[in-house]
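1. got a sequence here, can you build the structure:
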Amino acid sequence: MSDCGNRAISIIGFIGSVFSPWYRWSGRKNPANNCCLNVVTYGRGGRWTMTDRGEEALGLSRDRLQIGPSAMVWKGDRLEVQIDEMSTPHAQKVTGNVTIQPSALTDQEMLLSEDGAHVWRPFAPTARIEVDLNRPGWTWSGHGYFDANFGTRALEADFSYWTWGRFPLNDGSACFYDLERRDGTTLATGVGFSMDGTPHAIQMPPKQRLNRPFWMVRRETRADADFRPHQVKAMLDAPFYNRSAIKTKINGEETVGVYEALDLDRFRGPWLMPMLAVRVPRRKRWRMP
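-> Presented below is the predicted three-dimensional model:
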């Protein structure tokens, strides 16, 4: 998010694009054959890019994830994202660089399922971000975050609903995960991270509801009992997924962070896949330069 709060960006590199209809229709047998760099900008002139690509477009090395003409590159103490994508439905080029400079890196990870089939790893819970894109007004600085999720089964096979949030604090940041699993169990966890990346337990505020967005996805987050959390910036609103900037209060400190809610009961419905195919074009062939 920009320091002024008016703009934001999300970038996700997928190997095995979990939200791709093409990946589901393929039977999810070869994750490398459905990779993409999903870049979404929020604010005036915001754009959406999510091109599903074949395994010819994927290049992997110790410090580089290449997906088609775009790449994520680790350079010393920072992550640089080199973007060269086409937006949908505007069919406009989105190019430029985004640099994530962590205050520190962590070696922490958390199992989201008891058998370890799903893992969350917050590499850099607190970071600065520099955005320099070809769109007017899209050169800015702000606060950012860098994590990863790994899995060996489809999300909708093991979960029915989850929410996640990351919120900057005076002494670092806090992350919350609330999961509802298909076996009837739940996971509710909150962890704080100091500026040096050290994790520490934090008191979990109670769960409170947020107003539902246009697509009526259920939303709830963590907030002190004396505070009503609310959305301050709409980001992504889909039939099964919502991302937004929300204001909440965590153990006495008011903060604005990025929040998401994912309804996997809706996502596994076959009616949704043709809709997603419109937003996620498939480009199988791409040759490395």
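2. CA atoms for contacts and neighbours, from now on please.
-> Noted.
3. contacts only, for residue 51.
-> Listed by CA atoms under 8 Å, 6 or more residues apart in numbering, the contact partners of residue 51 are 36-38, 85-86, 280-283.
4. this one as well, want them side by side:
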Amino acid sequence: MSDCGTRAVSVIGFIGSVFSPWYRWSGRKNPQNHVCINVATYGRGGRFTMTDRGTSALRQTASRFEVGPSMMRWEDDTLVIDIDEISSPPLISRIKGQIRVIPSALTNVELALTPDDSHIWRPFAPRSRIDVDIDRPGWQWSGEGYFDANFGTRALEEDFSYWTWGRYPTGAGATCFYDATRLDGSELAAGFQFDAAGNATSIPLPPKAPIRRSLWAVKRETRGDAGAKAKQVQNMLDAPFYSRSAIETTLNGERTTGVHEALDLRRFRSPLIKPMLAVRVPRRSKWTFS
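-> Below is the predicted model of the structure:
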């Protein structure tokens, strides 16, 4: 998120694009044949890009992840993201530029989201700075950043019915909450406080704080001090099964604004969703590196 609070960006690299209808229709047999660097910009002139690409578009090393025209790479202690993508309908345009993520520290925290470790969350850099330089007016800014990863051996909808996640910067570092309802009815509830050096502490969970439903009526909730209200201050991404937004809440008496996600996997399982997603997630199976 920008320091001025008016713009934000998210970038997700996928091997086995979990939200791609093409990956689902393929039977999820070859994740390397469904790769993507998803870029979304939020604020005036925001765009959404998510192109599902085939195996010929993927190149990897220990420090580089390349998908077609875009890549993520480590340069010393900085994660450099070069993007060159075409946004989805109805606002079709090229999004080209560079984002630099500078972590204050990297962590070794790992949270299993299911008892058999079929889904793992890794918050690599809970507190970072980002510099954004995209070739559109007003899209050169710096702000608060974050870098994490999820790993899984099964489809999300096979194990979960709903989850919500939030990451909030604080004077002491950053606080993350992960709450999920598994398909068998069991619950996951976890909270971590990270300091600037990357040290993590599991914290007692404050109560859940409801948030007004999204435009697609996705249920949303986060956590915060007892009696304090949480509210949306910026809508980012709104889909029939998913919401991403900037949420303001109170933690230990400190008012803070962070990024929040809610995912309704009961809706995502609907066969009606996949053709809708295919419009926003085009498939480009062939690629040749120059």
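5. quick revisit: among the contacts of residue 51 of the first structure, which one has the most neighbours?
-> residue 36 (30 neighbours; other CA atoms under 10 Å).
6. by how much does the helix or strand encompassing it deviate from the second structure on average?
-> Secondary structure assignment for residue 36 of the first structure, by DSSP states H and E: strand 35-42. Compared with the second structure after fitting, strand 35-42 of the first structure deviates on average by 0.4 Å (mean CA distance after the TM-score superposition for the first structure).
7. so how far is residue 218 of the first structure from residue 249 of the first structure?
-> Note on residue 249 of the first structure: its distance to residue 218 of the first structure, by CA to CA, to the nearest Å, is 20 Å.
8. nope, residue 132 of the first structure is what I meant
-> 34 Å.
9. of these two, which one has the most company?
-> In this view residue 132 of the first structure and residue 218 are compared by other CA under 10 Å, and residue 218 has more residues nearby, 19 against 16.
10. help me confirm that the more buried one is found in a helix?
-> No: applying DSSP: H, G, I helix; E, B strand; the rest coil, one finds residue 218 of the first structure to be coil, outside a helix.
11. still on that earlier bit, now distance to residue 234 of the first structure too, for the contacts of residue 51 of the first structure, in a markdown table please.
-> Below are these laid out as a markdown table (distance: CA to CA, whole Å):
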| residue | distance to residue 234 of the first structure |
| --- | --- |
| 36 | 24 |
| 37 | 22 |
| 38 | 18 |
| 85 | 23 |
| 86 | 22 |
| 280 | 21 |
| 281 | 24 |
| 282 | 27 |
| 283 | 29 |
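12. show me where the stretch 101-250 of the second structure has its strands.
-> 111-112, 119-134, 140-152, 160-170, 173-182, 187-194, 200-202, 208-211, 220-223, 231-238, 242-251 (DSSP state E, counting those that start in this stretch).
13. just list what the first one packs against, helices and strands only.
-> Contacts of strand 111-112 of the second structure with other secondary structure elements, assessed using 3 or more CA pairs under 8 Å, 6 or more residues apart in numbering; DSSP states H and E, are made with strand 119-134.
14. now the strand it packs on: buried residues?
-> Buried residues in strand 119-134 of the second structure, defined by neighbour count with 16 or more other CA atoms under 10 Å: 119-134.
15. which stretch of the first structure lines up against that strand?
-> Aligned using TM-score structural alignment, strand 119-134 of the second structure spans residues 118-133 in the first structure.
16. average offset between the matching stretch and the second structure?
-> Stretch 118-133 of the first structure sits 0.3 Å off on average (mean CA distance after the TM-score superposition for the first structure).
17. tell me the spacing between the residue mapped onto residue 208 of the first structure from the second structure and residue 255 of the second structure.
-> Correspondence of residue 208 of the first structure to the second structure, assessed by TM-score structural alignment: residue 209. Note on residue 209 of the second structure: its distance to residue 255 of the second structure, by CA to CA, is 14 Å.
18. more neighbours: the two, which one.
-> residue 209 (19 against 16).
19. wait, residue 78 of the second structure touches residue 105, no?
-> No: Residue 78 of the second structure is beyond contact range of residue 105, at 10.6 Å (criterion: CA atoms under 8 Å).
20. in contact with residue 287 of the first structure, which residues?
-> Residue 287 of the first structure neighbours (CA under 8 Å, 6+ apart): 56-57, 68.
21. filter these to the buried ones?
-> 56-57, 68.
22. next step: those residues restricted to strands.
-> Judged by DSSP state E, those include no members of strands.
23. is it correct that the match of residue 208 of the first structure is in contact with residue 229?
-> Yes: shown here, residue 209 of the second structure and residue 229 form a contact pair, counting by CA under 8 Å, at 6.6 Å.
24. for burial, what's the neighbour tally of residue 253 of the first structure?
-> With other CA under 10 Å as criterion, residue 253 of the first structure counts 12.
25. next: residue 202 of the first structure.
-> 15.
26. any idea how far it lies from residue 211 of the first structure?
-> 26 Å.
27. please, which helix or strand holds the closest residue to residue 63 of the first structure other than its chain neighbours?
-> Spatial nearest neighbour of residue 63 of the first structure, excluding adjacent residues (CA to CA, 6 or more residues apart in numbering): residue 74 at 5.0 Å. Taking DSSP H and E as the definition, residue 74 of the first structure sits inside strand 70-75.
28. in the second structure, what range does that strand match?
-> So strand 70-75 of the first structure sits over residues 70-75 in the second structure, by TM-score structural alignment.
29. distance from the chain centre to the matching stretch, please.
-> Distance of stretch 70-75 of the second structure from its chain centroid, counting by CA atoms, centre = their mean, to the nearest Å, is 17 Å.
30. hang on, residue 73 of the first structure packs against residue 83?
-> No: using CA under 8 Å, residue 73 of the first structure makes no contact with residue 83, being 11.1 Å away.
31. of those two, who's got more company?
-> The residue with more neighbours, out of residue 73 of the first structure and residue 83, is residue 83; 24 against 18, by other CA under 10 Å.
32. which other helices and strands does the helix or strand encompassing the more buried one contact?
-> Assessed by DSSP H and E, residue 83 of the first structure sits inside strand 78-86. Judged by 3+ CA pairs under 8 Å, 6+ apart, strand 78-86 of the first structure is in contact with strand 70-75, strand 93-102.
33. rewinding a little: ok, which of the strands of the stretch 101-250 of the second structure comes nearest residue 98 of the second structure?
-> strand 119-134 (5.3 Å; CA to CA).
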